[in-house]
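[1] Got a predicted structure here, sequence first:
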Amino acid sequence: MEKTVVITVLMLIFGKLCWESFLSWLNMQEARRRQKAPPLEILEVMDQKTYQKSVDYSLAKERLGLFNGVYEVLVLILILFSGVLPWLYSLFSGPGSEISILREAAFMIAALILISLPGVPLEYYNRFNLEERFGFNRSTVRLWVTDKFKGLVISLVLGMPVLCLIIFLVMNLGDLWWLWAFLALFIFQLIMMVLYPMIILPWFNKLTPLPQGELRQRLMNLADRTGFKARTIQVMDGSKRSGHSNAFFTGFGRFRRIVLFDTLIDQMKEDELEAVLAHEIGHYKKGHVPRMLAVSALMSLAGLWILAWLVSVPWFIQAFGFDHELSGPGPGLLLFGLLFGAVSFWLSPALAQLSRKHEYESDRFAARHVGPDPMVRALRKLSRENLSNLTPHPLYSGFYYSHPTLFERERAIAGQ
C-alpha cells in the first residue's frame, strides 16, 4: 500500500506541474503572437510603448513562474522522500519521550519553517529584480526582511495555538474530531476577518481615514445612497512597497471596511474612484463575502474529513518513512498540508468561475450607481498602471483568473 501512495503522490505532483507548465507555455505563445499585431482595442487602453512593456512583464512573470514551479516540485520531492522529515521528527521525540501536543506542534512549525526557506531566494528575486525592472518595487531590503520577520512572528503567535488545538482534538475526541476541528477553524476564520484589518494589517501598513474634502464627501454620499453605511474609508500606504494599485473590502457587519491604496488615489480621478468604491460596495450588497465564506467552509469540511481518514491508516505516513506506532498526529497533519495543494489545484477553474461571476455582478452594480463610463475608465486605468496582460490565452484565464479580462468586463458593462 505504501508503494501505491508514493506512485499516487508523484502522479499528482507531476500532473500539476505538467498542466501548469502547459498553460504557461500557451499564455506565452499567445502574448508573443499578439505582440506582433495587437488588436486595435488594446491601443485604446495603452499606447504601443506601454503595451510592449506589459507584454515583456507578462513574459517575465511566466518565465519565473515556470522556473519556480519546477524548483518547488524538486524541493517538495526532496522533503517528502529524502527522510529529512522523519529525522526532524526524531529530534522532537527522544528515546522514551511521550507523544505530547506541544511536541507535535513544535515539529510541524519547525518543518514548515524549514520547507519555506528554499523559496526565500526566489521571493527576493521576484521583488528586487523582476518587479524592480518594471518599475513596481518601492520596497527596501531592510523593509522586506522586517516584513518576513513580522510574518514569522504572527504565524507563530497565531499558528501555534491553532495547531495545538487541532492536535488536542485529534488525540482526545475520537473518530469525529474533524467536525469539532472544522467548527474551531471556522470560528477562527470569522474572528480573523474582523481582527486582520484592525490588528495584523497595521503591523505592515499605515491605515488612515480618507481626509475630509470633496473626494471623501463624494464617496461617503455614494455609500449612503447604496445602503452601505460606511463608518470610514481607509487609505493604505501601499506605495512604500509597490507601485501596483488596488482596493479591497474586508470584514462583515459593523466591522466592514473598504481600503484604498494610496497609489490608486494618486492615479484616478474622483469619478473613477467613486466607480471603484461602488464596485467594492457591490461585493457587499450582492452577498459575495458570505457566499465565498460558505464555499471555503465546504472545502475545509471535505478536506478535514479526508484528513481524518488518512491519519487513521498506518500506510499513509509509513509511505514517507514514519513509524505509525511511534508517531503522533503531527506527521499526518503535516503531510496532508503539503499535498493538499496538488489536489485542490484542480478545483481552480470552478472557484475562478464563481469569482468572475461575482466580479461581473459588482461591475453591473457600480455601472448602475455611477454610470458605465467612469467604471470603464477606472478598469482601463487599473489595467494600464498595473501592466495587466490584456490578451491572455482563453484556457489560461479560464483556469486561473479570478477576474474577467478587461475587454470581457467592458462588453458585459456595455451589454447590461
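    Good, I have the coordinates.
[2] switch to C-alpha atoms for all contacts and neighbour counts from now on
    Noted.
[3] And Tyr360, how close does it get to Glu98?
    55 Å (CA to CA, to the nearest Å).
[4] which residues are in contact with stretch 340-359?
    With contact meaning CA atoms under 8 Å, 6 or more residues apart in numbering, stretch 340-359 is reached by Leu12, Ile13, Lys16, His283, His288, Gly398, Phe399, Tyr400, Tyr401, Ser402, His403, Pro404.
[5] And for stretch 85-102?
    Looking at what lies outside stretch 85-102 - CA under 8 Å, 6+ apart - the contacts are 79, 103-104, 106-107, 111, 164, 167-168, 320-322, 327-328, 331.
[6] take the one below as the second:
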Amino acid sequence: MLHYIIIAIFVLDFIWEQYLAHRNRKRMSPHIPDVLKGIYNEEKYARQQAYQKEYSRFGLLSSSVSFVLILLVLVFRLFGWLDGEIREHIVFPLLVTLCFVGVLYTINELIYLPFSYYATFTIENKFGFNKSTKKTYWSDQLKSLLLAILLGGGILSLLVWFYNDFENTAWLYAWALVTAFSLFMNLFYSNLIVPLFNKQTPLEEGDLRNAIEQFAQKTGFNLTDIYVMDASKRTTKANAYFTGLGKKKRIVLFDTLINDLDTDEIVAVLAHEIGHYKKKHTLQSLITSIIYMGVLLYILSYFIGSRQLATALGSDIPSFHLGIIAFSILFTPISLVLGLITNVISRKNEYQADAFAAKYGLADSLVSGLKKLSTKSLSNLNPDPWNVFVYYSHPTLLQRMKKLKEIK
C-alpha cells in the first residue's frame, strides 16, 4: 500500500506542476498586453515571448524525461534493487550509502548534462545571453563535481554516521552539523567558493563607489567590502548579491550590472538589499531555515529505520539513503504548503525592502533599474497569478511598481 501512496504523490505533484506551467503558457500572446506597454516595445516583446516559449517547451521535455525515468524506478522498485546489488559487494553501511548516492548522482548527471549543454549553447546563445566558452563550461562542470564529492560527500558521511550510531539523538547532531555548515557558507561563500568560478576585484575609486559609500553612511550601514565579479565571461544577464553576517558583510556587483544601469539605479538596487539587512530579513530567514531544518531532521529520524518504507522501494533492509528518498516524496504535500507560506512572507519582505529604498528618494531609480534588468533578461512580466502565488519569492515587476507608486 505504501508503495502506491509514494507513486500517487509523485504523479500528482508532476500533474500539479504541469498544470501551473500550462496556465503560464495560456497567458502568452503575440500581441503586447496593455499592462506591458511602455516597458516592452513590440520588437522586444516578440523576443521575450519567443524566449519564454522556447524555455517552456524545453522545460516540458526535461521535466517529462525526469518524471518518466523516476516513475519507472518507483514502479519497478529499482531503488531497492540497486541497494541489493551494492550490498552484495559492500557490507559497511556508510560505504553502501556513499556508493548508492554516488551511482544515482552519476546517472543523474549523465542524463541531464545534455539538457544543460543545450540550454547554455543553443537557447542562451540564440537569444544572445551566453558568453561562456566550452572550455569554461566544462571547467565549471568539473569544479562542481569536485565540490559535490568533497563537500557533499563529507557532510553525507557525517550524517550517515550520526543516524547509524547515535539513534534517538542523531537528529540533534545532524542539526548542529547542518547549522554550522549554513553559517560557514553565509560567512565564507563569497571568499572561498565564488573565486573557484569567478574573479572578484574591489570596486575601483570613482563616482559609483563614492555614491554607494555615501548612501551606506547615510543609512548607518557599515560597509567596506564592495566587489565586482566578472559575470560577463558567462552571461549578459545582470545581478548583485549581498553576503555575510555582522561585521563581515560584502556586496558583490556583477560587471554586467555596472554596464547596464546608471549610478542612481545601482544605488537604488543596493538600497533594496540594505533594506533587507536593516529590516532583519536576512537574520529572520537564517533563523527560520535553521528551525525548519531541525524539524525536518527530527521527522526524518523516524523514516530512516523504517522497514515498511524500505520495502515500498524494493528492499528488505532499512537504510539512510532509502529513508531519505521515501521521505522526500512523502513530504512533498507538506513541503508545498510550507513553500506557499515562505513565499508569502518573502514577497512581503521584498515590499518592505522596496519601501526602504523609496524612503531615501530612490523609488524612481529603483523602478527604472528593475525595468532595465527585467527587459534585458527577457523576463516574463505578466505571469499567471497562480504561478506567482505558488512559486514566486518576489512580487512581479508590475506589483512592485504599483506598490512603489502608492508609497510615493
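    Done, it's in. From a predicted model like this one, the values you see are computed outputs, not experimental measurements.
[7] where does the residue nearest to Leu277 of structure 1 when sequence neighbours are not counted land in three-state SS?
    Counting by CA to CA, 6 or more residues apart in numbering, Leu277 of structure 1 lies nearest to Leu219, which is 7.3 Å off, once chain neighbours are set aside. Secondary structure, DSSP: H, G, I helix; E, B strand; the rest coil: Leu219 of structure 1 is helix.
[8] residue in structure 2 matching Leu219 of structure 1?
    Aligned counterpart of Leu219 of structure 1 in structure 2: Ile212 (TM-score structural alignment).
[9] Quick check, its match in contact with Val267.
    Yes. Using CA atoms under 8 Å, Ile212 of structure 2 makes contact with Val267 at a distance of 5.9 Å.
[10] Looking at the two, which is more packed in?
    Neighbour tally, Ile212 of structure 2 and Val267, criterion other CA atoms under 10 Å: the higher count belongs to Val267, 25 against 20.
[11] Tell me which residue of structure 1 matches up with the more buried one.
    Superposed on structure 1 with TM-score structural alignment, Val267 of structure 2 falls opposite Glu274.
[12] Go ahead and confirm its match touches Met220.
    No. Applying CA under 8 Å, one finds Glu274 of structure 1 not in contact with Met220, separated by 9.5 Å.
[13] For the stretch 301-416 of structure 1, just list every one of the helices.
    Assigned by DSSP state H, counting those that start in this stretch, the helices in the stretch 301-416 of structure 1 fall at 314-318, 330-344, 348-370, 372-385, 394-400, 406-414.
[14] so which of those helices comes closest to Ser54 of structure 1?
    With respect to Ser54 of structure 1, and counting by CA to CA, the nearest of the helices of the stretch 301-416 of structure 1 is helix 372-385 at 8.3 Å.
[15] In structure 2, what stretch matches that closest one?
    Going by TM-score structural alignment, helix 372-385 of structure 1 sits over residues 363-376 in structure 2.
[16] That stretch vs structure 1 - mean distance after superposition?
    Its matched residues in structure 1 lie on average 1.1 Å from stretch 363-376 of structure 2 after superposition (mean CA distance after the TM-score superposition for structure 1).
[17] from the middle of its chain, how far away would that stretch be?
    Centroid separation for stretch 363-376 of structure 2 versus its chain: 22 Å, with CA atoms, centre = their mean, to the nearest Å.
[18] quick revisit: which of the contacts of stretch 340-359 of structure 1 sits closest to Trp315 of structure 1?
    Leu12 (17.8 Å).
[19] now that closest one, nearest residue through space, not along the chain?
    Once flanking residues are discounted, Leu12 of structure 1 sits nearest to Ala342: 5.8 Å by CA to CA, 6+ apart.
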